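Visitor: Fold the following, please.
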Amino acid sequence: MGLLADDIGPVLARDQFLRGESVEAAVRNPILNSWQRSVSLGLSPDGCELPFVQDLDIEGRLARAAGPVLDRLRERFAGRSVNVSLADGRGAVLQRRFGDASMAGRLPAIQTVPGFVFDERFAGTNGIGLALAERRLIHVYGAEHFAERSQANACSAIPVRDPLSGRIEGVLCLGYPHTDVAVALDIVMSKAAGVIEQRLLDQSSARERSLLQAYLDIRRRLPAADGQPVEPVTSRLDPRDRMILEERATELISAAQRAAVEVALPSGRRVTLVSRTVTSSSGVEGVVVEAVVPTSDTRLTAPTEIVTGTPYSTTPAPLADARTPARAVATAFVPGTTARTSGTPGGTPDGTGAGGLVLVGEAGVGKYAVAARRRLELLSEASTRIGTTLDVSRTARELAEMAVPRLADFVTIDLPEAVLRGDEPTDPTRDLHRTVVHGIRDDCPFYPEGERVHLQPTTPQLRCLTGGRTVLEPDLRSAAGWIAQSRANAQRILAHNVHSLIAVPLLARGIALGIASFYRARDPAPFGDDDRSLAQELATRAAICIDNARRYTREHAMVLALQHSLLPQGFPEQNAVEVAHRYMPAESGVGGDWFDVIPLSSARVALVVGDVVGHGLHAAATMGRLRTAARNFAELDLPPDEVLIHLDNLVGRLDREECGDDPFSGMTGIIGATCLYVIYDPTSQRCVMARAGHCPPALVLPDGAVTFPDLPAGPPLGLGGLPFETAEFRLPEGSQLVLYTDGLIEDRDRDFDTALEQLRRALAHPNRPPEETCQAVVEAVVPEHPADDIALLVARTHTLDPHRVATWDLPADPSLVSTVRAAVARQLAAWGLDEICFDIELLLSELVTNAVRYGSGPIQVRLLYDRTLTCEVSDTSSTAPHLRHAATTDEGGRGLFLVARLSQAWGTRYTAEGKVIWAECALEMPSGKAGEAAGPALDSFGSLGSFDDIPAI
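Guide: Predicted coordinates:
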């Protein structure tokens, strides 16, 4: 048989596993665990030899209970390649059935002959062995089998338990072609196992059987019984009538006394139930209940096929119902007789009716054991299924899903708006919202989810909430307080056969978080005290989980608010790049991803993206500290590699401060952080970048070509001792720089190269605005359920018009200062900036004179006309000036004071050739500012009126 496309994944994963490679992401956990156990047992895929045992209990209680069920499965799958098998608790096959009878002749012995043991210790991963190991319904498909001989098929297996003890008695397994996988098989397997378990229950009590035998002995001694076997009365009733009749019979058995009760059935029949005591040969006292009907009611006397000579019918009785007040364990129905003698089993008191056995048993035998086991199973399962997430609404829904249908038919849960927000409710009776509506069918007759719920003080729900106790309403038809809330709504609910209610407050730490309402409709029996206790226990467990989810929601919202406050709320105005950004928090919690756009001197701009490892408050706070530090280092006009060095030193110091000198203090520190720092210069179109363990950016050229530059990685921040390297690129105008964090492309459900290719395709569009690029990346690349937060920054480059840049190169000659002033004045006039000409001449005179007197090498003067006017004077000296207060008698020291007063900002930027002193000036000078700025400096020079002669700084 060839491999299907769906088989290829498991085949490759299995081969990788056998080679010792990691396959956690490609294989289901139960299968992987079984593979690991198989290897640890020393099994080989091509050498799994199965032991054969002969001590099979092929006539035992399990085989007897399962035989008719296996026959029914064979009929269901007639003509199909289906192998039905029953194994005992050891994994040894007891019986087999085949949908296609010819399979028995062409399959190997291990798939046809009973006696082979399929325990995981011998067969490796297979249906029977895995069901015994996992103790639940499982599926094994194709290459998931450990043994090579089994990899062409699929199988489903489910344990069969003793209903009283809960012990696994055996396994029911279905083998079929891999192409026949269907969800419906789960239902078939579960129902079949349930019927076998019911038939086991029917055989479980030797005392019950002795009572049944005593009853049969009495019937055999009746003359009218000879040769007149009749089917049980209940076999001729519809399910609803039969259920009501059995419930009333159970009540009579529980009473443990003789009685006669007339029962009116919904179908219109009237049946008399007669209970009599019976004693077995061993002295066990019990009760037998027979149904007696008028002989004129032919609807109960139509013959049906029975199995003669067998004390048990092939039709199993319904499982004992734990919700009835006192349900005895029912034996299987026994063929009865038509009796014509008064006062004897099988006859009516007046001798005019026909009757038959309904139930026989001891009062209460088996009922409490079954009920207690079911209750424990439900609570045990609830501990694993309620609270699987830290989501308030999801936790409430898990409570409802647990209770339906095993406890209730419908469940509604109402929570205050404050709880849904994560807050602690001040008044739980106000602002209640219908959070969950769940039932056995979709047409639930209740307020829909999301609506606000208004409750009257007399309703059971509000009584339970205000009183803090569970309220049981066995019969809603007579519950005036419940009907008073809304007569029309109450009548609609009653019209759907909803008849019983348990309202439970969701209490955690003494605080009422809401209400859970359990309704019964399908089962005519009302809720009882045991049901109330079970509902209260389920609600208590769920309330604790809801409270945990509520507190997590609150803390998550606080951390998210903190992180958003630490991220940029808006970007400063600049013309170098056009930017768009996105930030998406992880589903599991807030992380430490961040980004920033920082304007630099001379119309340049810095783009930064970083990531702090981890989630929660610590990561968000650390992110804020790093972002603030990056802005401060950027103000120093450092190149990218030096900025990363300073950040690296900072992270190292923070780690040492948090952990202290003791490496075993238990403090985790920052653990790790990455960063990408980019500087773009619109005058030269040069882009310089460096990264510290971060993802490289994507470059999108104007024609849509996408590249990921080969940028030196550099170590993550905090390791120390290693240098960072820069890379330089020239970007045409209209290019896009795409910076992102690893959450965008790293996903456990997706290959890294696949994600990178998705990003490439999303970016490969020419001349697209950054905002559209961001949206395209989010839609095409972001995982559906991100496990890590994501920061995305898209910047489209612009170029400063060359006509807005003026440059003069001149030697270090003081006589050229006036020449530069004149040239600057002409350029400002050409730009239409005559208004600020005086101030710029004064400012440049100071900067150029300082460079001439204290600098070295050739001098360059540059003007950049952007949002502001930037004046630059560069030389080859590395000595920077410092602003200071000059004394009255000092001949110098006032030039920088002038520069600081005339400009918005000024500073020094070091280059490979020397330094640049720059100053940014507004394009419109406020009135009087120049004279105010120059006055204090000029006063100290007396008669020095020429700017050419002003002393250097």
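Visitor: When you work out contacts or count neighbours from here on, use the C-alpha atoms and nothing else.
Guide: Noted.
Visitor: Correct me if wrong: residue 494 contacts residue 477.
Guide: Yes: with contact defined as CA atoms under 8 Å, residue 494 reaches residue 477; the gap is 7.4 Å.
Visitor: quick one, what contacts residue 84?
Guide: Residues in contact with residue 84 (CA atoms under 8 Å, 6 or more residues apart in numbering) are 70, 73-74, 96-99, 172-175.
Visitor: Among these, which one has the most neighbours?
Guide: Within the contacts of residue 84, most neighbours by other CA atoms under 10 Å means residue 172, with 27 neighbours.
Visitor: so what secondary structure elements neighbour the host helix or strand of that one?
Guide: Per DSSP states H and E: residue 172 is located in strand 168-177. Packing partners of strand 168-177 (3 or more CA pairs under 8 Å, 6 or more residues apart in numbering; DSSP states H and E): strand 83-88, helix 127-134, strand 153-161.
Visitor: To residue 679, which of those lies closest?
Guide: Of all these, helix 127-134 sits nearest to residue 679, with 57.7 Å by CA to CA.
Visitor: now the angle from the closest one to strand 153-161?
Guide: Calculated by axes from the mean of the first three to the mean of the last three CA atoms, to 10 degrees, helix 127-134 forms an angle of 50 degrees with strand 153-161.
Visitor: Report the inter-axis angle for helix 127-134 versus strand 168-177.
Guide: 140 degrees.
Visitor: helix or strand right after helix 127-134?
Guide: strand 138-141.
Visitor: what about residue 331, how many neighbours?
Guide: For residue 331, using other CA under 10 Å, the count is 26.
Visitor: Which one, of the helices and strands packed on strand 168-177, ends up nearest to residue 443?
Guide: strand 153-161 (32.0 Å).
Visitor: Just want the angle from that closest one to strand 83-88.
Guide: Using the same axes, to 10 degrees, strand 153-161 lies at 40 degrees relative to strand 83-88.
Visitor: Would you do the same for the sequence below? I want to compare the two.
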Amino acid sequence: MDTPASMPGDSLTPAVALAVAAADGTLTGWSTGAEQLLGYSAGEAVGRLAAALLASPLPAGVRGRFDRQEDWTGHVVLRHRDGSAVECRLRARPLPTGDGRAGWLLEGVREREENRDMDPLIRWSFDQSPFALAIYDTEGRFLRVNEHMTKQLAATERDLRGLRITEHMPDPAFQAPERSVDHVLRTGEPEHIENYVKVPGESQAHAWTIHFTPLKDSLGLVHGVQQAALDFSEQYAARERLALLDEASKRIGSSLDVARTAQELADVAVPDLADFISVDLLDAVLRGDEPPPVPDDGPLVLRRVATRPGAKAVVAVGELSRYPEFSPIARSLATGRGTVHQVGEPEITRWLANDPVRSAWMSRHHAHSMMVVPLRGRGTNLGVVFFARLDPSAAPYEQADLQIAKELAARAAVCLDNARRYTREHTTTLALQHSLLPQGIAEQVAVDVASRYLPADSKIGVGGDWFDVIPLSGARVALVVGDVVGHGIHASA
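Guide: Predicted coordinates:
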């Protein structure tokens, strides 16, 4: 029953210990390799229960496979005759006995021998791979992991052996790779997923691209699964930034209405970039006027134009908000620079100390990180955007986040300035056109005359046809109607 140390053409195959067990678990066969592995002679081993050789219990679920007479491969710890523990990889294959029951062929290989006899290049390729690698048995339990994987899971290879992924990491996010391992074991087909999870010891989640490959023998039977995971968080963040900016280009500026444009900015930013956002503008922008210079001293007064839908903010939409000159909002508009802040910084502490209502709001909503970005369109100060993260598990803002916020603000500022200019032109046009309308109608002998102004385009409010009544001799009048070409100030003139 002995197995040679290596098969022809396969110099990497280690010696295998073989044993045979009856359906009740009693050992009926014992090879020389088994004697070398555990120290028991055939006479000492045959007749004993195979389970009596275990130094630690089998992984959960294995006995169920035995009851169903299913093949199983996994990590076990056996007891040597001298009392020492022997770690090995064990494969149990059913041997039908003809009465509906099955005995078992047991194949064991000392794991230390596997590592020692393995070609160094193969071992180094596994240990030094830039990927986080893991090998799972047919139960989806860890057999081997390299150093990158132990760092990501914050556990040694010894700690992980015999465990399923979710037994070590109960976070629901790790259910996806566990399902993939089971699927590959069941189908024998490779699978690829992307997963976004937080690993132990990290303050924020990482993005992973993960490949699961079935490990098959020459007959195509699946004996395990290899997992190769690569952290692509930077590429993922760049992709998300581009997606957000692309969404912003589609949604911001759908109209020439200042308030609506500001709300579109808020809608795009939440929740991908912020948990809370507010857009405050100078009153002159809402009127379409040229905004005045930012005051060097005294508080900055802005009007709240947009915020996160449904948010209970300190300042409601439509109300004025006053910011002291030393606050991040006032400084951002005065300098034209965006800034990143964390709660607890001296500047934030000073600001909140002078605004207890806002301080209470931040404390109540667990705000911990914020960004302030000015809105400047064509060199004109329009207002300020305030971004905040409230979720304690969310990572603090970094310079990469500020760059996205600045790009969003720059796009929105151009649209806001367009809306401001349209508001100014629209107001001017209406004033001019109404000033050109007749203030009264001269009485006519031949006819009674009445007039009414109805714009051709109710949305724009200007344009259409003009009319006039001209008295002529002999109790006659001339009724004249003409068309106004175009819209706006020039059309009115």
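Visitor: re the thing from before, how about the strand holding residue 172 of the first structure, which residues of the second structure does it hit?
Guide: Following TM-score structural alignment, strand 168-177 of the first structure has no partner segment in the second structure.
Visitor: Need the residues that contact the next helix or strand after that strand.
Guide: Downstream of strand 168-177 of the first structure, the first helix or strand assigned by DSSP H and E is helix 184-203. Applying CA under 8 Å, 6+ apart, the external contacts of helix 184-203 of the first structure come out as 61-62, 65-66, 69, 137, 156-164, 172, 209, 316-319, 329-332.
Visitor: now the angle between strand 168-177 and helix 184-203 of the first structure, please.
Guide: Angle between the axes of helix 184-203 of the first structure and strand 168-177 is 150 degrees (criterion: the same axes, to 10 degrees).
Visitor: Sort out which residues of helix 184-203 of the first structure are buried, please.
Guide: 186, 189-190, 192-203 (16 or more other CA atoms under 10 Å).
Visitor: tell me the angle of the very next helix or strand once past that helix relative to helix 184-203?
Guide: Using DSSP H and E, the helix or strand that follows helix 184-203 of the first structure towards the C-terminus is helix 206-220. For helix 206-220 of the first structure against helix 184-203, the angle by the same axes, to 10 degrees is 70 degrees.
Visitor: Tell me the helices and strands packed up against helix 206-220 of the first structure.
Guide: strand 270-279, strand 285-294, strand 353-361.
Visitor: the inter-axis angle of that helix versus strand 270-279?
Guide: 110 degrees.
Visitor: What's the first helix or strand after helix 206-220 of the first structure?
Guide: Later in the chain than helix 206-220 of the first structure, the nearest helix or strand by DSSP H and E is helix 239-255.
Visitor: can you map out the strands along the stretch 301-450 of the second structure?
Guide: 320-323, 339-342, 369-377, 380-389 (DSSP state E, counting those that start in this stretch).
Visitor: What's the average distance for the first one when superposed on the first structure?
Guide: After superposition onto the first structure, strand 320-323 of the second structure sits on average 1.2 Å from its aligned residues (mean CA distance after the TM-score superposition for the first structure).
Visitor: ditto for the longest one
Guide: Strand 380-389 of the second structure, aligned to the first structure and superposed, deviates on average by 1.3 Å (mean CA distance after the TM-score superposition for the first structure).
Visitor: Read off where that strand ends up in the first structure.
Guide: Going by TM-score structural alignment: strand 380-389 of the second structure matches residues 511-520.
Visitor: Next, the buried residues of that stretch.
Guide: For stretch 511-520 of the first structure, a neighbour-count test (16+ other CA under 10 Å) marks 511-520 as buried.
Visitor: Can you add distance to residue 686 of the first structure and give those residues back as CSV?
Guide: As requested, these are exported to CSV (distance: CA to CA, whole Å):
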residue, distance to residue 686 of the first structure
511, 62
512, 63
513, 60
514, 61
515, 64
516, 65
517, 68
518, 69
519, 71
520, 74
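Visitor: Between which two of those is the distance greatest?
Guide: 511 and 520 (27.4 Å).
Visitor: need the helices for the stretch 101-250 of the second structure, in chain order.
Guide: Ranges of helices in the stretch 101-250 of the second structure, per DSSP state H, counting those that start in this stretch, are 111-117, 120-127, 147-153, 157-160, 165-168, 175-187, 233-251.
Visitor: Export these as TSV, with columns for mean neighbour count and distance to residue 416 of the second structure.
Guide: Listed next are the helices of the stretch 101-250 of the second structure as TSV, based on neighbours: other CA atoms under 10 Å; distance: least, CA to CA, whole Å:
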stretch	mean neighbour count	distance to residue 416 of the second structure
helix 111-117	14	66
helix 120-127	13	56
helix 147-153	18	46
helix 157-160	16	56
helix 165-168	16	50
helix 175-187	18	44
helix 233-251	14	13
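Visitor: Make a markdown table out of these and add distance to residue 265 of the second structure.
Guide: As requested, these are arranged in a markdown table below (distance: least, CA to CA, whole Å):
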| stretch | distance to residue 265 of the second structure |
| --- | --- |
| helix 111-117 | 58 |
| helix 120-127 | 48 |
| helix 147-153 | 37 |
| helix 157-160 | 47 |
| helix 165-168 | 40 |
| helix 175-187 | 34 |
| helix 233-251 | 7 |
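Visitor: now for residue 453 of the first structure: what does it line up with in the second structure?
Guide: Using TM-score structural alignment, residue 453 of the first structure sits opposite residue 321 in the second structure.
Visitor: Before I go, just wanted to say thanks for your time.
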